[in-house]
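> After the sequence you'll find the predicted model.
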Amino acid sequence: MRLLLLRHAKSSWGDPDLADIDRPLNGRGKTAATTMARYLKDNALLPNQILCSTALRTRETLARLLPFLPQEAHVQLISDLYQQSEDDYLGIIRRHGGRAQNLMVLGHNPAMEDTALALSGTSSSQAMTNLEEKYPTGALAVIDFDIADWSELHPGTGHLERFTRPKDVRDAAG
């Protein structure tokens, strides 16, 4: 089974009166979300289930992904993905992942980074180096597991197959 951990794209801090949960994507974030959506499609990293935080910036990131998915993905908006810890993300994945072969979680840092690090027992060295350095907005960790159901998920049992940042995709495009 494959877990796709996608951090929301860059959000706007332009309106200081907005609650954090209501911050939208900024222009750079919209571009990065579309860049990562194309990357997912071009690399056949297609989720059949998506667990998404209810924060506006995660929902706007999701909206930019959906047109690039050639299949329908079951989407669940989960308020508990907003401002939670890595332990909470593991519990959410176990409870809501079911038997989805390609499960995407669209959420926030630091929980996203902590979850990726906690689950990655093995990795490509460059992917782990990049992940340990920083989990920037719009970044994607792809972690593979040898399990039949997400309820079997445990720390250290995954293989970090890749860690891709929007700048990596832009740099590769030339």
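Nice, thanks for sending it over. Note that the structure is predicted; figures quoted are calculated from it, not measured.

> When you work out contacts or count neighbours from here on, use the C-alpha atoms and nothing else.
OK.

> Tell me which stretches of the protein form strands.
2-7, 49-53, 74-78, 102-107, 120-123, 140-144, 158-164 (DSSP state E).

> would you list these in TSV and tack on distance to residue 90 and mean neighbour count?
Shown next, in TSV, are the strands of the chain (distance: least, C-alpha to C-alpha, whole Å; neighbours: other C-alpha atoms under 10 Å):
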stretch	distance to residue 90	mean neighbour count
strand 2-7	11	26
strand 49-53	12	23
strand 74-78	13	15
strand 102-107	11	27
strand 120-123	13	17
strand 140-144	13	25
strand 158-164	13	22
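
> One more to weigh against that first structure:
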Amino acid sequence: MKKIYFIRHAKAAQKDYENDFERDLNERGKKDLALMCDRLKKHKVRVDTIFSSPAKRCAKTANKMADAVKFKGKIEFVDMFYEASVSDMLEFIRELDDKLNSVFIVSHNDTITEICELLSDAAIGNIPTCGIFCIEFESPFKNIKEHENRALFFDYPKKHKKD
């Protein structure tokens, strides 16, 4: 069984940035990221490779999560992820090496939510910032079909906040 962990970047600053690409994590994003990294550690998640948008907020999210799961490889930054369409993302996934069994994809909404709904058996509406949606695949990546793969879990920071 193959797994892809689709991860939306942590919460980023909204103001004081001339360039959206350079937006950095804000304080809430940093706290939420620490929480989600602890969740990955608790569940002993391991990953073969990590692909991330090169945008600053995604790169920082990917690096922290790589540390949390003790990933020893090099994160691959995929320029196309920054403004990827769902069809771009699907094509990317179908071209993954079948030697990979566990993959992180760190990217942006709306694409990250839409690809999860397209590939899984779930209707989620929205992946919040720093949310993780894991899908399990029985077929090789090149043969992945829409709506025929099982959602393993959906976790995000607000699930763990006490009112």
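Perfect, thanks for sending it. Since the model is a prediction, treat every value here as computed from it, not as a measurement.

> re the thing from before, want to throw the strands of structure 1 into JSON lines with distance to residue 22 of structure 1?
Output for the strands of structure 1, formatted as JSON lines (distance: least, C-alpha to C-alpha, whole Å):
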{"stretch": "strand 2-7", "distance to residue 22 of structure 1": "16"}
{"stretch": "strand 49-53", "distance to residue 22 of structure 1": "12"}
{"stretch": "strand 74-78", "distance to residue 22 of structure 1": "15"}
{"stretch": "strand 102-107", "distance to residue 22 of structure 1": "14"}
{"stretch": "strand 120-123", "distance to residue 22 of structure 1": "31"}
{"stretch": "strand 140-144", "distance to residue 22 of structure 1": "22"}
{"stretch": "strand 158-164", "distance to residue 22 of structure 1": "26"}
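
> by contact count, what packs against the helix of greatest length in structure 2?
Across structure 2, the helix with the greatest residue count (assigned by DSSP state H) is helix 27-42. For helix 27-42 of structure 2, the packing partners by 3 or more C-alpha pairs under 8 Å, 6 or more residues apart in numbering; DSSP states H and E come out as helix 56-68.

> which residues of structure 1 does the helix it packs on align to?
Helix 56-68 of structure 2 corresponds to residues 56-68 in structure 1, going by TM-score structural alignment.

> List of residues touching that stretch?
For stretch 56-68 of structure 1, the surrounding residues in contact (C-alpha atoms under 8 Å, 6 or more residues apart in numbering) are 7-11, 21-25, 30, 33-34, 36-38, 41, 52-53, 106-107.
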